[in-house]
Every structure is written in C-alpha cells, then in structure tokens.
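Peer 1: let's see this in three dimensions:
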Amino acid sequence: MRLIHRGSTDATLEIAAVGFSIAFTLLYLRGAVPVCYVAAFFGSVLFAILCWRKHIFAESALHVFYVGMAVYGLLATGDDWRIVSWPLAEHLPWLLTGAVATAAVGYLLSQNPLAHTPWLDAFTTVFSLIATWLMLAYVHENWLYWMVIDSAAVALYALRRLYLSAALFVLYLAMAVDGYFPQISWFS
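Peer 2: Modelled structure (predicted):
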C-alpha cells in the first residue's frame, strides 16, 4: 500500500512540476518577464522534492538554487530587458569552470551509494547553474548550453523512470532551439 501511495505522490509531483516548468519556459520565450519567474518558483520547489525522493541529489539541490533564482528574477527584472550576445572568448572561463566543477561534483556524488548516475547528475547540475546565470543575464548563447544540458537530462530522467520529466527535457530541447534561432518560432 505504501508503494502505491508513494508512486501516486511522485506522479502528481512530476505532473505539477512539469506543468509549471513548461509555463515558465513558454513565458520566458515570449518575453513575459517577470511573471515567468512565478511559474519557475513553483516548478522548482516541486522538482526539488521529486528529485530528492528519487535520489537525484545534485538535481534536487539545483532546483533549490532555481527557487532562489526565480525570486531573484522576479525582483531584479526591470523594463530594460534586452538580450546580449557574447563572443566565444567570454564563454571559455564558464566552460572550463563547468568542466572542473562537474568532475568535483561527480566524484563527490559517486561516493554516495544512493546516488544514481552521479556523473550525469553532476554534469546537468553544474552546467544548468551556469546556463541559468546566463539566462538571467539575458546572454543569448544560454540556449546553446541548454541544448546540450537538455539532451543529457533526457537520459538522466529516463534512467530514473521519470518519463514525463524526460519528455519535458525533449520539449525543453525544442524550446532551446527555438530560443537560439530567431527564424524558428515553434513556441515564441
């Protein structure tokens, strides 16, 4: 009986988290700032709980970070919302830092016998932190980061049998393509 209850609770959490997360990204793509961060807040809270329950610990911590970033985005967004573009040289320190941090977090997670897919969890978490910061700074290339992260996240969530979440990241991948290429307007 307990397994049935836990499973239905996880399914309900996942459905709600996915719904809020889709709402955030669609609103962000449409420039509905700062209201998109309200959806981000609720989706992040729910995903933090779900990931913890599924022993995806770094992702759970990532979603706690997202809660804070949703609050930051809500409070810090002004009327001067405009996209900037960085040359490759400005991305190199972020990429190097991300690689080193992924190795460190992956190693730490691999020491926990309950952690599933620690290296993949570390990669998606570390680079999501970087991409989130770039997103909040309105750096256009954040979408390139998300394309790679979302592809990896599909595998991460599918391996944990969170198929709706895996499908969400397929959708996120399509949204990242839409966000990066102005001539594509699947969602925006």
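
Peer 1: alpha carbons only for contacts and neighbour counts from here, please
Peer 2: Fine.

Peer 1: what sits up against stretch 140-158?
Peer 2: Outside stretch 140-158, the residues within contact range by C-alpha atoms under 8 Å, 6 or more residues apart in numbering are 83-86, 117, 120-121, 123-124, 127-128, 131-132, 134-135, 163, 165-167, 169-170, 172-173, 176-177, 179-180.

Peer 1: tell me the contacts of the most centrally placed residue in the chain?
Peer 2: The centroid of the chain falls nearest to residue 128 when counting by C-alpha atoms, centre = their mean (5.6 Å). By C-alpha under 8 Å, 6+ apart, residue 128 lies in contact with 62, 145-146, 149.

Peer 1: quick check: buried residues in whichever helix or strand residue 148 is part of?
Peer 2: Element membership for residue 148 (DSSP states H and E) is helix 142-159. For helix 142-159, burial by neighbour count (16 or more other C-alpha atoms under 10 Å) applies to 142-147, 149-157.

Peer 1: now the second one, please; I'll put the structures next to each other:
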Amino acid sequence: MNDIVPLFGFTTTPLELVSFVLSVITVALNIRQTHWAWLFSILASGLYALVFAQSRLYGDAGLQLVFIAVSVWGWYQWLRGGTAHGELQISRLSGAGWAKSALMWLAGFGILSIFLKSYTDTDVPYMDGFLTAGSLLGQLLLSRKKLENWHVWILVDILYVSLYMYKHLMLTAILYALFVIMAAMGLRAWNNSAAVPAAVAGS
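Peer 2: Okay, here's the model as predicted:
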C-alpha cells in the first residue's frame, strides 16, 4: 500500500488514493445529510492516520483517531440526537456559540502547537496545530448539524491545500481543494434546507 504510483504527473500511493476516494464519498454524503457518511468517515480517517504519520504530520495523524471516535458519536447524534431522541435537524450557532467555538479553536491551537513542537519531529508544528484544532472543531459542529461547520471547513481546507503541497502530498492537496468546493456546496445546501420548516421538509 506504500508503493509509489505515478498519477497525472505526480506520485501517490495506493493508501493515499483509497483514502482520497473514501473522503470524497464522506463529504458528498454529509452534504446530503445521509447518516452513512459517518461509516465512510471512520474508514477514511483510519487510512489517513497512516498516510499522515508517514509524512510526519502527527497532529493530523492523531486527529484522524479522534475523528473516528467523534464519527461514532456523530452517527448517533444524527440518528437520535434530536427532539425526543429523533433525527437531528440543522441548527445555527448563537453568538455565545460562536465565541465558545473561537475560544476552543484558540485553546486547541496553543496546546497542540506546544505539544507538537516539544515532543515530535514535525517541521510545521504551528500550522499543524492550528489546522488540527480547526478540523476538530469543524467535526464537532458537523456532529451536531451546526450550519457553521461548513464555514470552518472552508477556511481549514484552503489552508490545508498549501500544507499538503509543501509536504508533497499532491493527491491530498487536490482532495482538499475539492473539499473547499464541496464545503461551499454543503453550506448552500444546508442553508436552503434549514430555511425549510421541518414539517414541510418531511411532508
């Protein structure tokens, strides 16, 4: 799975390629609010943990393991986290929710950056820490079907493109460029869905 494979003028590995495909399927299903997205998220996260560890992106590698746990929780939330343990509906963050999210991102960035710089051999501790914290926040918001998860993912994915290009993970850089487009599509789709009353949407 680690053999170098030429693809469209750059190189990748079968492991990265399979992770790429599973990740695209995950986001596509998230946009459609299909709970099976969480299954593909678990599979993609497990494989990408190996890809990132091999590239010394330890924050991202560890994040994938957290994603697996959050995905299990998110799967339950989407199915039973709503009113009367029903299906969870899209909602928006309050002003306090925005502030709490920003503080969580900042705190995560500080803690992860210090840890990565002190205890690993990564050459990008600050960028890795910042994006790892942002990704974790985005995943948590997605798990609770908060519309703003797409805002977080758009920002994070744009920055990830440059990081993965720097790390010569070109297929993954392309994946995250695609994620930017898909996140914008997700924001539009969820915004339209949230504007439709639940009773109308279910009729």
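
Peer 1: just give me the mean distance for the helix holding residue 148 of the first structure relative to the second structure.
Peer 2: Aligned to the second structure and superposed, helix 142-159 of the first structure gives a mean residue distance of 0.9 Å (mean C-alpha distance after the TM-score superposition for the first structure).

Peer 1: after that helix comes which helix or strand?
Peer 2: Tracing the chain C-terminally past helix 142-159 of the first structure and defining elements by DSSP H and E, one meets helix 163-180 next.

Peer 1: now do that following helix: which range of the second structure does it align onto?
Peer 2: The alignment of helix 163-180 of the first structure onto the second structure (TM-score structural alignment) spans residues 170-187.

Peer 1: tell me the buried residues in the matching stretch?
Peer 2: 170-177, 179-180, 182-184, 186-187.

Peer 1: chain neighbours aside, what residue packs nearest to residue 86 of the second structure?
Peer 2: residue 80 (4.8 Å; C-alpha to C-alpha, 6 or more residues apart in numbering).

Peer 1: before we move on, back to that, with the first structure overlaid, how far apart is the match of helix 163-180 of the first structure on average?
Peer 2: Compared with the first structure after fitting, stretch 170-187 of the second structure has a mean deviation of 0.9 Å; criterion: mean C-alpha distance after the TM-score superposition for the first structure.

Peer 1: now that stretch: how far from the chain's centre is it?
Peer 2: 10 Å (C-alpha atoms, centre = their mean, to the nearest Å).

Peer 1: same check on stretch 90-108 of the first structure?
Peer 2: 17 Å.

Peer 1: got it, and stretch 24-35 of the second structure?
Peer 2: With C-alpha atoms, centre = their mean, you get 12 Å for stretch 24-35 of the second structure.
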